[in-house]
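Colleague: Return atomic coordinates for the entry below.
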Amino acid sequence: MENLSRTPHLKLQEMCDCYLETDFSKQLTAMGSSKNTDLMEDGYKYLALALLQATTEQAQKLSFAKEDGSITVTVTKGNQSIDLPAPSPELLEVATGVVRDITHLEGENGKSPLVLGLKNGQLDLLVEIKKDGLKEYLTITFQQSEEMAASEKPSGAAINAPPADEPIHWKCGNCNFTFTASSLPEQCPGCGEKCDFLNITCYTPECGGPGNIDPRLA
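Modeller: Next up, the predicted model:
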């Protein structure tokens, strides 16, 4: 069945899941030395790999900075900083656009929470976009969770697991069926297909917090 509802949020989650068991650093380095054949697809891929690499480093922040065409990408943990292979200006523009589409951030400055539901848990993030003169910043802060995923992928990525006592609302990427479950089924309860699922749980006070559905994602 053709999937007509792959939102930017779902696409990014799919890309993270796709590369979850790969060598993120090696993939990022390869992207920097190869020509982009599909700019939009590569933008999603770079953003997913950078997020996964940051989780491997157990970073508090993933920062993108652009000034006069020069781009730096840094993961920060405490007082330590590690530089990642930087994307081209075109790839960074796509990645920033993806973040804007998902979070509905408009204008030159803004903040918004972002939750990515992955195969082995979820990433709880805070996104900030800022422009200061000729300098542009995209900063992604990794929110700490009391409960971490019980199992880790071979790559070492540490993904925050949702609290066990909080319901998680999911939407099927194939038929848009919504349901609540602590873990994802192999098949959608609605259409019976093996599908990708989008975490549509609310994580902000505006929509009532956990236990409710985020209307922006439903």
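Colleague: Every contact and neighbour count from this point should use C-alpha atoms.
Modeller: OK.
Colleague: which helix in this protein runs the most residues?
Modeller: Secondary structure of the chain per DSSP state H: the longest helix is helix 39-56.
Colleague: Before we compare anything, build this one as well:
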Amino acid sequence: MSGIDDLMAESNERWTVAMRRAKGVQDNGLGEAIKTYYTRYFPFGLALSVAVGAVIGALTFPDIADKGPILLAFGISLAACTAVIGGLIYNAKKVVPAVQSGKIDVLLSLESAERKRIRRQIAGKAPLDAERLPVIRAAAVQLRKNVATQLLVQPMIPLFFIPQALNFAQRGDSLFGWLMTIGAAVMVIGLGFLTRDFRRAGHFLALTREHAGPS
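Modeller: Here you go, the predicted structure:
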């Protein structure tokens, strides 16, 4: 029985550490911060950057002033740079203050199978372990924070592929043009999965809020 007792003791110790790290971890408005960014700042910044980039391209290279696809590529290239810089600034100013995520991953002390089971609970694919709810909620908050940062930065990646696709298409290189287009589509799909994970974690936190004890 000593072997089983040792395993139980190790498990209890791992969860005790995780429970301690979970204290104070809390989402204070990540959903609203991301919603505001994508409904207000990102569309405005994208439109403005594309327009300014196209104008700069036309003024810098007058011989292409009548070539719409190339000017559009200039604009989207500027939008890609603006998206990553703006996303990082917004993350620091609005997203970071909207969450108390702690300094250490709450799941760090747990084994791989335990971490996987927690992620499945957050995704709604496994029964909820009510005894470990504070740890699971803290993990959901940290997941949501990490995904929020990616949602702010990764839009620049498809914006990088689009000018390349336009450039290759303008040159008549349809193969590479299609490859760049497919690359942009893959990145957009990836953003869709990130959005799904963000919403799932938020849904889990909303469903379990009334069962959570004080942070």
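Colleague: Superposing both, give me the TM-score.
Modeller: Comparison of the two superposed chains (TM-score structural alignment, normalised by the length of structure 2) gives a TM-score of 0.24, and 93 aligned residues with a CA RMSD of 5.8 Å.
Colleague: Name the next helix or strand downstream of the longest helix of structure 1, please.
Modeller: strand 61-67 (DSSP states H and E).
Colleague: Between helix 39-56 and that next one, find me the angle.
Modeller: 130 degrees (axes from the mean of the first three to the mean of the last three CA atoms, to 10 degrees).
Colleague: Report all helices and strands that strand 61-67 of structure 1 contacts.
Modeller: The contact analysis (3 or more CA pairs under 8 Å, 6 or more residues apart in numbering; DSSP states H and E) places strand 61-67 of structure 1 against helix 39-56, strand 70-77, strand 135-142.
Colleague: Same list, these, but as JSON lines with distance to residue 118 of structure 1 and mean neighbour count please.
Modeller: Below are these laid out as JSON lines (distance: least, CA to CA, whole Å; neighbours: other CA atoms under 10 Å):
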{"stretch": "helix 39-56", "distance to residue 118 of structure 1": "11", "mean neighbour count": "22"}
{"stretch": "strand 70-77", "distance to residue 118 of structure 1": "20", "mean neighbour count": "18"}
{"stretch": "strand 135-142", "distance to residue 118 of structure 1": "15", "mean neighbour count": "20"}
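Colleague: Nearest to residue 12 of structure 1, out of those?
Modeller: When those are compared by CA to CA, helix 39-56 sits nearest residue 12 of structure 1, at 6.0 Å.
Colleague: for structure 2, what spans make up the strands?
Modeller: Taking DSSP state E to define them, one finds strands in structure 2 at 26-27, 99-100.
Colleague: Out of these, which one sits most buried?
Modeller: Mean neighbours per residue, mean count of other CA atoms under 10 Å, is largest over the strands of structure 2 for strand 26-27, with a mean of 21.
Colleague: tell me how far that one is from the chain's mean position?
Modeller: Offset of strand 26-27 of structure 2 from its chain centre (CA atoms, centre = their mean, to the nearest Å): 16 Å.
Colleague: With residue 30 of structure 1 as the reference, name the closest of the helices and strands packed on strand 61-67 of structure 1.
Modeller: helix 39-56 (10.5 Å).
Colleague: now the angle from that closest one to strand 135-142?
Modeller: Calculated by the same axes, to 10 degrees, helix 39-56 of structure 1 forms an angle of 50 degrees with strand 135-142.
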